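Q: let me see the structure of the following:
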Amino acid sequence: MAEDPRKVGERPVPPPFMWGCPECARLLLRLGRQWAAAEGCFWEQLQLARHIAAAHPDDVPPQHINGCDLCPYYARCKDEAALIWAQHRARDLFMPPSIARLI
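A: Model (predicted):
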């Protein structure tokens, strides 16, 4: 993560389904431990978003309506981008918008 985690805004409280899933909980705790590490927590973000998109597709948030440059691009793409778009939207569940919408 290129930005100082203390300056990106508040992280959202993850929804209950994430705490009820042992894999989500494990990945959330791992993300939390890496949050302020010098090397960042990019990999941890990707792993958690990938897990949510694959294991909890009904809990992935809908398309961002305002302020997202990537959603319109992903929406135009066919099947090859569907999983990446779901991961992009899933990041809203556990990352501040200023970071969640970067990829």
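
Q: for the rest of this, base every contact and every neighbour count on C-alpha atoms.
A: OK.

Q: how about the contacts made by the residue minimising distance to the centre of the chain?
A: Nearest to the geometric centre of the chain sits Arg91, at 1.5 Å (C-alpha atoms, centre = their mean). Arg91 makes contact with 45, 49, 100-101, according to C-alpha atoms under 8 Å, 6 or more residues apart in numbering.

Q: list only buried entries from the residues you listed.
A: 45, 49, 100-101 (16 or more other C-alpha atoms under 10 Å).

Q: want to put them side by side, so please do this one too:
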Amino acid sequence: MDARPTDPAEEWPLPPVWMFDCRVCVELYKDMKRAPEVVDAAFAEGGPGVDHDPMDAIVSTQIRLSQHIATRHTEEVPEADSGCERCVTDVTGGQMPRALVLEHRARHLFAPPSIVGLM
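A: All right, here's what the predicted structure looks like:
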């Protein structure tokens, strides 16, 4: 049985090739992909009732990667995705600062559509 998600919105995209040419991107990407496993292992060991991700590693690793891409690879950040509510809202309303817009758009490169719009 295939354990991959059946909903395309849950699929993690394959990062663009240029990310593998950047040592920092590679390390941040590895950290991001490992974070859920670390938190799950801590939960399995400690059980319910304790915050096993007190530093919000799952979210913060995604933020660090998107910040790096937005500041160091600005030219690689994709344009607004017309299918993304957050991208469309910013394009039409211009409510987010440019740095946050770039960070959000950078998430489209490495995160599933179902979570890209959360930040």
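
Q: before we move on, back to that, which of the buried ones among the contacts of Arg91 of the first structure lies closest to Pro72 of the first structure?
A: Arg101 (12.2 Å; C-alpha to C-alpha).

Q: the one in the second structure that sits across from the closest one in the alignment and Lys30 of the second structure, how far apart?
A: Mapped onto the second structure by TM-score structural alignment, Arg101 of the first structure lines up with Gly117. Applying C-alpha to C-alpha, to the nearest Å, the value for Gly117 of the second structure to Lys30 of the second structure is 21 Å.

Q: any buried residues in stretch 91-98 of the first structure, and which?
A: 91-97.

Q: how far off centre is that stretch?
A: 6 Å (C-alpha atoms, centre = their mean, to the nearest Å).

Q: so Phe110 of the second structure makes contact with Pro13?
A: Yes: proximity of Phe110 of the second structure to Pro13 meets the contact threshold set by C-alpha atoms under 8 Å, at 5.6 Å.

Q: quick check: which element contains the nearest residue to Trp19 of the first structure once chain neighbours are set aside?
A: If the residues on either side of it in the chain are set aside, Trp19 of the first structure comes closest to Ala25, at 5.1 Å by C-alpha to C-alpha, 6 or more residues apart in numbering. Take DSSP states H and E as the rule and Ala25 of the first structure turns out to sit in helix 22-34.

Q: next: Ala90 of the first structure.
A: helix 82-90.

Q: residue in the second structure matching Trp85 of the first structure?
A: Checking TM-score structural alignment: Trp85 of the first structure goes with Val101.

Q: I'd guessed that match sits against Asp90; true?
A: Yes: assessed by C-alpha under 8 Å, Val101 of the second structure is found in contact with Asp90 at 7.4 Å.

Q: those helices in the first structure, which residues are they?
A: Secondary structure of the first structure by DSSP state H: the helices cover 16-20, 22-34, 42-55, 70-76, 82-90, 97-100.
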